[in-house]
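Asker: Dropping the sequence and predicted coords here.
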Amino acid sequence: MPSSVPSFAELPGHCQRSAVHLELRDSYAATDRYEAWKRGERINWEHRESWWHPYDQLIADTVSRGVVIRRARVIFEPVSDYIRWEHYVTHANVTAGEEVRWLPRRLATAIALPGNDFWLFDDALLRVHHFSGDGGVVEDEITADAEAVKLCSAAFEAVWERATPHHRYQV
């Protein structure tokens, strides 16, 4: 059965003003890149062609149209190895044009957080990520439900306000 959820690549292309992404997990399904990092392999950031992916280009193209893209991560401290790796590879996100911030979970107690990671496009359309316990994507859901949009927008802005910019957050 074909999915009625548009691919992620379609959504930034239709975005006019803003896209925000809230991440609430301390680990996601392991990737080859993460496993290589755990073995001590590092990216040569000076050779962009070796690490620049279609996602990075999609973000760069979207930002070049004037869309502001912000990502916030709520994390436990001390951080997990996965978060150490995520912090390391965030160089690619920032190079592509994303603004990224980190919020220790202990500072999020007074924030009403949604139960799932999400992207919010132009304060109107949510792409909600549903994960399995081991961090694999189970499915994505698209909704424009006004209450869900309001909760997610408020949660993101509250996290963003308290979070530390990527260049200042040390893992």
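Answerer: Cool, got the structure. Numbers count the residues shown, from 1 in each chain.
Asker: drop to CA atoms for contacts and neighbour counts, all remaining ones
Answerer: Noted.
Asker: Quick check: residue 169 vs residue 163, distance?
Answerer: 9 Å (CA to CA, to the nearest Å).
Asker: Please enumerate the shared neighbours of those two.
Answerer: 101-102 (CA atoms under 8 Å, 6 or more residues apart in numbering).
Asker: out of these two, which sits in the busier spot?
Answerer: Neighbour tally, residue 169 and residue 163, criterion other CA atoms under 10 Å: the higher count belongs to residue 163, 21 against 12.
Asker: who's in contact with that one?
Answerer: Contacts for residue 163 (CA under 8 Å, 6+ apart) come out as 72, 101-104.
Asker: likewise residue 107?
Answerer: If a contact means CA under 8 Å, 6+ apart, then residue 107 has residue 162 as its contacts.
Asker: Strands along the protein, start to end?
Answerer: Here the chain has its strands, by DSSP state E, at 18-23, 68-75, 99-104, 118-121, 125-131, 137-143, 164-165.
Asker: Okay, one more to line up with it:
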Amino acid sequence: MVTEPTFESLFRSARHSAYHLEMRDAYGLDDDYREWASGNPFDPAERWPWWIELVSASVARGVAVHRARIVSEPISDYVRYEYELTHGHNVKAGEDVRWLPRRQASGLALPGNDFWLFDDTSVLFNHFAGDGTMTGEELVTDPAVVKLCSSAFAAVWELATLHEGYRPDR
């Protein structure tokens, strides 16, 4: 029996790059989001130490971990939650994070789903229901799809603003 690699195994086996493109204004409203929304701040590094370890270990072995977020402005409450946690969660782990206002992405050819692109050889699409609940993943290695996602990510990355310089309330 052949099993599909897991997200974690794909991440841990990346040799050069792990790029993530997020294009939704809300994802599943889990307990962490609800806690944040009720005004109870928390330390993302304490909440998700497995992510800090996974990314830190990958960056230490030379993997570039980039995350680009295409967002509507004014940003949604969920994106504000992501924005406020990005430094303590993503950046602290070693990710480079950039933000692109959706109005600046109109001229870009983008795939229909969020994805992770590993080493320009495989794409793991994330599928979501309308309410933002994740419904599954799909691993694709078709060179044409990989090329589309690689080009899309590069185009977004070039236009996007570094997390440190992005101000969603301009």
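Answerer: Everything's here; your move. Quick caveat, the model's predicted, so the values are computed rather than measured.
Asker: Mind checking the TM-score on these two?
Answerer: Aligned and superposed, the two chains score 0.94 in TM-score terms (TM-score structural alignment, normalised by the length of structure 2); 167 aligned residues with a CA RMSD of 1.5 Å.
Asker: hang on, the earlier thing: so which of the strands of structure 1 has the densest surroundings on average?
Answerer: Most buried of the strands of structure 1 by mean neighbour count (mean count of other CA atoms under 10 Å) is strand 118-121; its value is a mean of 24.
Asker: and that strand, which stretch of structure 2?
Answerer: Counting by TM-score structural alignment, strand 118-121 of structure 1 falls onto residues 115-118 of structure 2.
Asker: hmm, who's touching that stretch?
Answerer: 10-11, 14, 16-22, 123-126, 146, 149-150.
Asker: What of stretch 86-97 of structure 2?
Answerer: In contact with stretch 86-97 of structure 2 (CA under 8 Å, 6+ apart) are residues 43-45, 48, 51-53, 55-56, 59, 64-69, 162-163.
Asker: thinking again about what came up before, mind putting the strands of structure 1 into JSON lines with distance to residue 91 of structure 1?
Answerer: Formatted as JSON lines, those follow (distance: least, CA to CA, whole Å):
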{"stretch": "strand 18-23", "distance to residue 91 of structure 1": "16"}
{"stretch": "strand 68-75", "distance to residue 91 of structure 1": "13"}
{"stretch": "strand 99-104", "distance to residue 91 of structure 1": "10"}
{"stretch": "strand 118-121", "distance to residue 91 of structure 1": "20"}
{"stretch": "strand 125-131", "distance to residue 91 of structure 1": "23"}
{"stretch": "strand 137-143", "distance to residue 91 of structure 1": "23"}
{"stretch": "strand 164-165", "distance to residue 91 of structure 1": "12"}
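Asker: between those, which gets nearest to residue 87 of structure 1?
Answerer: Of all these, strand 99-104 sits nearest to residue 87 of structure 1, with 9.1 Å by CA to CA.
Asker: Check the mean deviation of the match of strand 118-121 of structure 1 from structure 1.
Answerer: Once the two are superposed, stretch 115-118 of structure 2 sits an average of 0.3 Å from its aligned residues in structure 1 (mean CA distance after the TM-score superposition for structure 1).
Asker: Tell me the gap between that stretch and the middle of its chain.
Answerer: For stretch 115-118 of structure 2, the separation from the chain centroid amounts to 9 Å (computed by CA atoms, centre = their mean, to the nearest Å).
Asker: One more: stretch 40-52 of structure 1?
Answerer: Put simply, stretch 40-52 of structure 1 sits 20 Å off its chain's centre (CA atoms, centre = their mean).
Asker: now swap in stretch 139-159 of structure 2 and tell me
Answerer: Offset of stretch 139-159 of structure 2 from its chain centre (CA atoms, centre = their mean): 14 Å.
Asker: which one of the strands of structure 1 lies closest to residue 36 of structure 1?
Answerer: strand 137-143 (21.0 Å).
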